[in-house]
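[1] okay, predicted coordinates and the sequence, questions at the end:
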Amino acid sequence: MPADSQSTTHTPPLIGLALGGGVARGWAHIGAIQRLEELGVKPDVVCGTSVGALVGGVWLAGHLPALEDWARGLTKRRMLSYVDVMLNGSGLIGGKRLEKTLETYIDDLMIEELPAAFVAVAAELATGHETWIRKGSLVDAIQAAYALPGVFPPRAIHGRWVIDGALVNPLPVSVCRALGARIVIAVGLHADAFGRTISQRREQFGASSSDIDDMARDANAGGPEKRMLRKLFKATGAAPGLGTTMIAAFNIVMDRMTRSRLAGDPPDVLIMPRVGHIPLLDFDQADELISLGKQAVDEHADEIASAMELLS
């Protein structure tokens, strides 16, 4: 468990943990955090972008094992059951079903109640400014952090509409530094995000027609909703579906932004699990992703130990 820095604000933070965005590949954060705990790393500051905010926030709330069990149990069919399609609105997916799932783990927990300082990074829609969510509802902060534009609707946080922070700071090393962390360990998900041909990658995420039909029936979705589900998740011939195309384009922005930000403000330890072969929407690959997260930390164990020695 992280250090109890919320109750000792007079003590300067020593260790910061930055968790980057990466859609489904973010399950690797679960394994990385578990291994860091085993190595005795106790962050005073945890800063997350997108899925990094989700995993980091749930961890600080004390429910990482429950999140792991839920992630490992996901199938494409189960994942589709969380998709509440919006025909009218500012996102294709309403997000209410995912919100209810989050609330089962977090309930009405406030960020101020967490055992370590926590920041969810978002982007203000009106100005494009980077926004740090440091207080208020943890569920709201997490949802704001993963509000991919066009996929999920923006979230109103402290009177401002915000969207996924990966557009402005995909791996929030700078946020940990700004909060005073002396040592920053960062877990990024873009080490091998590109550079392969399509034929070298797994098939893009897609649901079968029968899965979509079953899910539409379970959700009482009519003709228009079913057509939207097919457009989102069913590939047409050799082309990826709409959902894959939108998120892959978003991933290109995250990759370029991550490289730029790291060049100017590198962490003390950079952990990059090799997850690029797993499609961005394959949330049903938690077993492999968690294992890859652990493996990546193991590869940097000596580097982490050396960084920790600087604090003694």
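    Alright, I've got the coordinates.

[2] all contacts plus neighbour counts: C-alpha atoms, from now on.
    Fine.

[3] so where do the helices sit in the stretch 101-250 of the chain?
    Secondary structure of the stretch 101-250 of the chain, counting by DSSP state H, counting those that start in this stretch: helices at 138-145, 173-178, 209-218, 223-233, 242-264.

[4] highest mean neighbour count out of these?
    Most buried of the helices of the stretch 101-250 of the chain by mean neighbour count (mean count of other C-alpha atoms under 10 Å) is helix 138-145; its value is a mean of 27.

[5] contact partners of that helix?
    With contacts defined as C-alpha atoms under 8 Å, 6 or more residues apart in numbering, helix 138-145 is touched by 49-51, 53-54, 57, 99, 102-103, 106-111, 120-122, 133, 154-157, 162-165.

[6] comparison target, given below:
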Amino acid sequence: MRHCDELYLLADADAPAVIHAIEDDCLLRRPARNDPAEILVLLHPAERRSPANTAAWLVRRPLADHLHLRPALPRDMARLARLISRTGVGLVLAGGGARGIAHLGVYRALQERGIEIDVVGGTSIGAVMAGYVATDRGVEAVMANARRVFASKPTGDFNFLPLLSLIKGRRLSGLVRNALHELTGLDNIRIEDTWKTYYCVSTNYSKASEHVMRGGSLHNAILASIAIPGALPPMIVDGDLLCDGGTFNNFPVDVMRGMRGVGRVIGVDLSFSKPRRIPHEQIPGTWALLRDRLRPRATRRYRLPTLAAYLMNVTVLYSVSRQRQSRKLTDVYMNPPLERVGMLQWNRFDQIVEQGYAHACEVLDGLHSPPVVGVAGVVAGVAAALPAEVAADLAADLAADAANAAD
């Protein structure tokens, strides 16, 4: 332990989370100068739907990080190898209202090409979609779940007296809770319990700062990250008022770059690539604008945002200005063409998914060096950290395991 930078602690996830005597002697009482980062690796059976009660392990130990693995699944072991060798693949999903449905199309394209995601994070609607990825469910299950959620008009319960927000948010809260329960089987899954390492960004109104959430209720974290000021009610977490993360960091690539083990980053941006010019000299009067809004969309004269869209966009203007810098931090950058998709057009689910999918296919198929994929990607991961002959033997063993699993 004197010479290591990281110490991986393996434990049976079904065992009691108590600290054993040898752990207390060797780790908790070691000299202060011996301070490698401790990463807990909890081992699960292959058939497990979702980890649970991880917090009981974390609260007792001074850990730098933790992972959930199913040793019988070669792709889980490949993920461990990538993270140890710092070649892990991170996926960052930006906020953008209904345009964020395109993230599902990107996820589908990644899965079809065998590109495994090791760490996932996002802001606002990106936090929702990152939550789907973190559960490690197949794309068909995720797509069916999301389609039901968005078909229910999640932002349709408006406040009669909007003292704090235009939308009550109760419908959205219930839909998020039910969606997570359906995918994981847990009533209140915590961020610590997701198969893939997850984070989301919210804005701490109480402290006027960016707030990165890596623990606690996944349901509450998602609701905080999507709580658009004025549109959705904020969340109270540990005495602080949290709201939409897009105010500070709508495309949190910088956070991903600081995540342990991540070497390559795929970023999906939803900002417009071109300025939205307004072809009018002044804003029309109320009645003129109302008459125009009653016309079919194709024949409208005034190309102005609705009040809801205006409020939602204004909250992220500062953050959007930062996104140009964030793009430079990605290895694979995607920006689906969604200029004609409104922030609240949830009813265009399938169309938006297909737009995201088509764009992701175009980007991924045009790469000369795609992100690490499947078990084959372990070779690249371990080769950087191990002697060539050891890496070759390990890669051969993993490939054999994968072939046996396929049979």
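    Received the coordinates, thanks. If you're wondering where the values come from, they're calculated on a predicted model, not measured in any experiment.

[7] buried ones among the contacts of helix 138-145 of the first structure?
    49-51, 53-54, 57, 102, 106, 110-111, 120-122, 133, 154-155, 157, 162-165 (16 or more other C-alpha atoms under 10 Å).

[8] one step back: among the contacts of helix 138-145 of the first structure, which ones are in strands?
    Among the contacts of helix 138-145 of the first structure, the residues falling in strands (DSSP state E) are 49, 120-122, 133, 155-157, 162-164.

[9] for those, which one is nearest His277 of the first structure?
    Of all those, Thr49 has the smallest distance to His277 of the first structure: 21.2 Å, by C-alpha to C-alpha.

[10] which residues touch the alignment partner in the second structure of Trp161 of the first structure?
    Aligned by TM-score structural alignment, Trp161 of the first structure pairs with Leu241 of the second structure. For Leu241 of the second structure, the contact set (C-alpha under 8 Å, 6+ apart) comprises 204-206, 234-235.

[11] and Leu241 of the second structure, how far from Ile39 of the second structure?
    Using C-alpha to C-alpha, to the nearest Å, one obtains 31 Å as the distance from Leu241 of the second structure to Ile39 of the second structure.

[12] kindly report the same for Met259 of the second structure.
    Applying C-alpha to C-alpha to Met259 of the second structure and Ile39 of the second structure gives a distance of 13 Å.

[13] what's the match for His219 of the second structure in the first structure?
    Checking TM-score structural alignment: His219 of the second structure goes with Val139.

[14] distance check, that match against His129 of the first structure.
    Applying C-alpha to C-alpha to Val139 of the first structure and His129 of the first structure gives a distance of 21 Å.

[15] before we move on, the earlier item: can you lay out the helices of the stretch 101-250 of the first structure as JSON lines showing distance to Leu39 of the first structure?
    Shown next, in JSON lines, are these (distance: least, C-alpha to C-alpha, whole Å):
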{"stretch": "helix 138-145", "distance to Leu39 of the first structure": "27"}
{"stretch": "helix 173-178", "distance to Leu39 of the first structure": "20"}
{"stretch": "helix 209-218", "distance to Leu39 of the first structure": "42"}
{"stretch": "helix 223-233", "distance to Leu39 of the first structure": "40"}
{"stretch": "helix 242-264", "distance to Leu39 of the first structure": "25"}
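
[16] nearest to Gly195 of the first structure, of these?
    That would be helix 242-264 among the helices of the stretch 101-250 of the first structure, by C-alpha to C-alpha, at 11.7 Å.

[17] angle of the closest one against helix 223-233?
    Using axes from the mean of the first three to the mean of the last three C-alpha atoms, to 10 degrees, the direction of helix 242-264 of the first structure lies 40 degrees away from that of helix 223-233.

[18] mind listing what's buried in stretch 389-405 of the second structure?
    391-392, 394-395, 398-399, 401-402.

[19] what range does it cover in the first structure?
    Alignment of stretch 389-405 of the second structure against the first structure: no match, by TM-score structural alignment.

[20] for the second structure, what's the longest helix?
    Longest helix of the second structure, by residue count under DSSP state H: helix 388-406.

[21] can you pull the contacts of the residue nearest the centre of the first structure?
    With distances taken as C-alpha atoms, centre = their mean, the residue of the first structure nearest its centroid is Val51 (0.8 Å). By C-alpha under 8 Å, 6+ apart, the contact set of Val51 of the first structure is 20-24, 26, 145-146.

[22] looking for the alignment partner of it in the second structure.
    Val51 of the first structure maps onto Ile125 in the second structure, by TM-score structural alignment.

[23] export the ones in strands among the contacts of helix 138-145 of the first structure as a markdown table, with columns for distance to Glu309 of the first structure.
    Shown next, in a markdown table, are those (distance: C-alpha to C-alpha, whole Å):
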| residue | distance to Glu309 of the first structure |
| --- | --- |
| Thr49 | 28 |
| Ala120 | 28 |
| Val121 | 29 |
| Ala122 | 33 |
| Ile133 | 31 |
| Arg155 | 41 |
| Ala156 | 42 |
| Ile157 | 39 |
| Val162 | 39 |
| Ile163 | 38 |
| Asp164 | 35 |
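
[24] tell me the spatial nearest neighbour of the residue mapped onto Ser291 of the first structure from the second structure, not counting adjacent residues.
    Using TM-score structural alignment, the equivalent of Ser291 of the first structure in the second structure is Glu354. Distances taken as C-alpha to C-alpha, 6 or more residues apart in numbering place Gly105 nearest to Glu354 of the second structure, at 6.0 Å, with adjacent residues excluded.

[25] surely the one you found touches Ala360?
    Yes: using C-alpha atoms under 8 Å, Gly105 of the second structure is in contact with Ala360, at 7.5 Å.

[26] under the alignment, what does Val151 of the first structure map to in the second structure?
    Aligned by TM-score structural alignment, Val151 of the first structure pairs with Ala231 of the second structure.

[27] I'd like the distance between its match and Arg113 of the second structure.
    In this structure, Ala231 of the second structure and Arg113 of the second structure are 38 Å apart, going by C-alpha to C-alpha.

[28] cool, His219 of the second structure as well?
    Per C-alpha to C-alpha, His219 of the second structure is found 30 Å from Arg113 of the second structure.

[29] before we move on, what about Asp401 of the second structure?
    Going from Asp401 of the second structure to Arg113 of the second structure by C-alpha to C-alpha gives 20 Å.

[30] repeat for Val372 of the second structure
    Counting by C-alpha to C-alpha - Val372 of the second structure and Arg113 of the second structure are separated by 10 Å.

[31] more neighbours: these two, which one.
    Taking neighbours as other C-alpha atoms under 10 Å, Val372 of the second structure and Arg113 compare with Val372 leading, 23 against 14.
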